[in-house]
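Chemist: just a sequence and a predicted model for now, questions to come.
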Amino acid sequence: MDDLAKEPENAGRRLEPMPEDWTRALAVVAHPDDLEYGCAAAVAAWTDAGREVAYVLATRGEAGIDGIGPDQCGPLREREQRASAAAVGVSTVDFLDHRDGVIEYGTGLRRDIAAAIRRHRPELVITLNFRDTWGGTVWNTPDHVAVGRATLDAAGDAGNRWIFPELTAQGLEPWDGVRWVAVAGSDRPSHAVDAAPGLERAVASLLEHRAYIEGLTDQDPEEYARAFVTSAASAAAPRFDGRPAVAFELFPR
């Protein structure tokens, strides 16, 4: 059944706390800024607790600002993403160099993400909404859908030495240690992280994407970043004991 046509089965249920018995996470998304639109407060909380989080971006976001050509936009957005990650304690940011706006789901994308999972060896993998819509009302982009779906698949691919044997030949041994894939921005979340401790750093993290924000809206960038982050965290609060939260749909493996 189309995701526009049915109510999520867990709609309205209390969000459970995210698992905490892990040490390494890998976040895999399509573009610079994808993680900052609502997920960075959770990352800040995790790095504060001494957990290791790395980012992998499928593109450099080179098609993301109408007034700046791709050759200039890609390096600019890469710099913004690295500064944004640093604001929440993340020092490792890798780019896969797929073309922004035309990412294709398939074995090539799965292989690249499986390679990243083998390289970083996370227990928790994080990605973004892979469904056709945001909450059944706003159409999602093909890049988000492709990367989200490929990440869910690659979490299994990474542990199977026979799917992409060329990775083993390159020195990337199989990694079957992914225990969960957490999807941010889902309309059917099951778990959450308290956003309050990392909220200010999440605002600062989104604000590092200043050139992107300035190309997106005439609103003051700091006002825009604060309003978006606090609104997203507040939306999850009624299902998390009244606390602002970052919500995830959690797929155990």
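Modeler: Alright, I've got the coordinates.

Chemist: make it CA atoms for all contacts and neighbour counts henceforth
Modeler: Noted.

Chemist: buried sites along the biggest helix by length in the chain?
Modeler: Scanning the chain for the helix with the most residues, using DSSP state H, yields helix 70-87. Within helix 70-87, the residues that count as buried by 16 or more other C-alpha atoms under 10 Å are 70, 73-74, 76-78, 80-87.

Chemist: could you do stretch 85-101 as well?
Modeler: 85-91, 93-95, 98-101.

Chemist: closest to residue 25 out of those residues?
Modeler: residue 90 (10.7 Å; C-alpha to C-alpha).

Chemist: contacting residues around the closest one?
Modeler: Contacts for residue 90 were tallied using C-alpha atoms under 8 Å, 6 or more residues apart in numbering; they are 47, 52-55.

Chemist: and what about it, helix, strand or coil?
Modeler: coil (DSSP: H, G, I helix; E, B strand; the rest coil).

Chemist: with residue 22 instead?
Modeler: When classified by three-state DSSP, residue 22 comes out as coil.

Chemist: show me what contacts it?
Modeler: By C-alpha under 8 Å, 6+ apart, the contact list for residue 22 reads 51, 123-124.

Chemist: this is the other structure I want to compare:
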Amino acid sequence: MNLLDFPEDWKSALVVVAHPDDVEYPGAAPIGRWTAQGKKVVYLVASRGEAGLDGMSPEECAPLRVDEQIAAAAEVGVSTVEFLDYPDGMIEYGLGLRRDIAQSIRRHQPELVVIGNHREISGNGMLNMADHRAVGQAGIDAVRDAANRWVFRDLTETPWSGVRYVALLGSPSATHAVETGEWFDAGVRSLLAHRTYLEHLGTTPEDVEAMLRKFSMDVAARFDGRPGVAFEML
């Protein structure tokens, strides 16, 4: 199935993911496009990625990964990155997670919410992580929660029913895409900002560029030859 053009008639977005680097595999290029258009984009990251490096203790890893995520966001024009402090690798779907995401939606009042894929399979065909599934499903549910004043009545933020679009990043069932040729290099720089993380994985800058290039050209095959990043619109 050919991919449709992602709608861009909106002004603000909230991106909800489980870990530092989830946006950058491979979602940073469209973020760069959108911020260049003057759109406001905020990242909400459920954990600090402290369990992401086998050779580094969580106490040492967490602040490093936070700093690298903030640097990665800056490469594509995002200045606001919030962290929820859920335990990396052990995030559970539940009311607390829904509440925290709903609170962020009410506070930032986005028209678009981009959420990490909640399905069992990732866009690359591999099994999806439990954290991704939990945060993805909670994010989807939190869009409705944020609009209902009788849900999470302890929150002081005004209910927000202005979300017009919900999109999944890294879904195996993509329906839309964003053309990112002009912003490809910004997407590469954004992922490369996770320098220590990539070094521990043994991933070189050449590896990063080749991987993101393949992702974008896979999209091009279904997007009239235009390289891009794909999303599933809900």
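Modeler: Everything's here; your move. On a predicted model such as this, the values are computed, not experimentally measured, just so you know.

Chemist: now the TM-score, please.
Modeler: The TM-score (TM-score structural alignment, normalised by the length of the second structure) is 0.98; 234 aligned residues with a C-alpha RMSD of 1.0 Å.

Chemist: if we can go back for a sec, so what touches the longest helix of the first structure?
Modeler: 32-33, 36, 55, 60-65, 91, 93, 201-202, 204-212.

Chemist: filter the residues you listed down to the buried ones and hand me the ChimeraX line.
Modeler: Buried subset of the contacts of helix 70-87 of the first structure, written as a ChimeraX selection, criterion 16+ other C-alpha under 10 Å:
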select :32,33,36,55,60,61,62,63,64,65,91,93,201,202,204,205,206,207,208,209,210,211,212
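
Chemist: related to what we said a few turns ago, name the helices or strands packed onto whichever helix or strand comes after the longest helix of the first structure?
Modeler: Sequence-wise, the next helix or strand downstream of helix 70-87 of the first structure (DSSP states H and E) is strand 93-95. Strand 93-95 of the first structure sits against strand 52-57, with contacts defined as 3 or more C-alpha pairs under 8 Å, 6 or more residues apart in numbering; DSSP states H and E.

Chemist: tell me the most packed of the contacts of residue 22 of the first structure, by neighbour count.
Modeler: Sorting these by how many neighbours each has (other C-alpha atoms under 10 Å) puts residue 124 first, at 26 neighbours.

Chemist: measure that residue to residue 99 of the first structure for me?
Modeler: In this view, residue 124 of the first structure and residue 99 of the first structure are 26 Å apart by C-alpha to C-alpha, to the nearest Å.

Chemist: could you find the counterpart of residue 105 of the second structure in the first structure?
Modeler: Residue pairing (TM-score structural alignment): residue 105 of the second structure is matched to residue 117 of the first structure.

Chemist: equivalent analysis for residue 60 of the second structure, please.
Modeler: Aligned by TM-score structural alignment, residue 60 of the second structure pairs with residue 72 of the first structure.

Chemist: same question, residue 196 of the second structure
Modeler: Counting by TM-score structural alignment, residue 196 of the second structure corresponds to residue 211 in the first structure.

Chemist: likewise residue 126 of the second structure?
Modeler: By TM-score structural alignment, residue 126 of the second structure lines up with residue 138.

Chemist: which residues of the stretch 151-253 of the first structure fall in strands?
Modeler: For the stretch 151-253 of the first structure, strands defined by DSSP state E, counting those that start in this stretch occupy the ranges 180-184, 191-194, 245-252.

Chemist: can you tell me which of those strands is nearest to residue 41 of the first structure?
Modeler: strand 245-252 (7.1 Å).

Chemist: distance of residue 163 of the second structure from residue 91 of the second structure?
Modeler: In terms of C-alpha to C-alpha, residue 163 of the second structure sits 25 Å off from residue 91 of the second structure.

Chemist: quick one: end-to-end length of stretch 19-29 of the second structure, please.
Modeler: 18 Å.

Chemist: where in the first structure does it fall?
Modeler: Taking TM-score structural alignment, stretch 19-29 of the second structure hits residues 31-41 over in the first structure.

Chemist: just give me how far that stretch sits from the chain centre.
Modeler: What separates the centre of stretch 31-41 of the first structure from the centre of its chain is 6 Å, taken as C-alpha atoms, centre = their mean, to the nearest Å.

Chemist: which other residues reach that stretch?
Modeler: 29, 57-61, 77-78, 80-81, 84, 88, 100, 128, 184-185, 195-202, 205-206, 209, 228-229, 232-233, 246.

Chemist: count the neighbours of the match of residue 105 of the second structure for me.
Modeler: When neighbours are counted by other C-alpha under 10 Å, residue 117 of the first structure registers 32.

Chemist: quick one: contacts for it?
Modeler: If you count contacts by C-alpha under 8 Å, 6+ apart, residue 117 of the first structure has them with 26, 154-155, 158, 175.

Chemist: and the strand or helix carrying it, how far from the chain's centre?
Modeler: Per DSSP H and E: residue 117 of the first structure is located in helix 107-120. Relative to the chain's own centre, helix 107-120 of the first structure is displaced by 15 Å; criterion: C-alpha atoms, centre = their mean.

Chemist: with the second structure overlaid, how far apart is that helix on average?
Modeler: Helix 107-120 of the first structure differs from its equivalent in the second structure by a mean of 0.5 Å after superposition (mean C-alpha distance after the TM-score superposition for the first structure).

Chemist: past that helix, which element shows up next along the chain?
Modeler: Tracing the chain C-terminally past helix 107-120 of the first structure and defining elements by DSSP H and E, one meets strand 124-128 next.

Chemist: mean deviation, that next one versus the second structure?
Modeler: Looks like 0.7 Å for strand 124-128 of the first structure (mean C-alpha distance after the TM-score superposition for the first structure).

Chemist: no further queries at this time; thank you.
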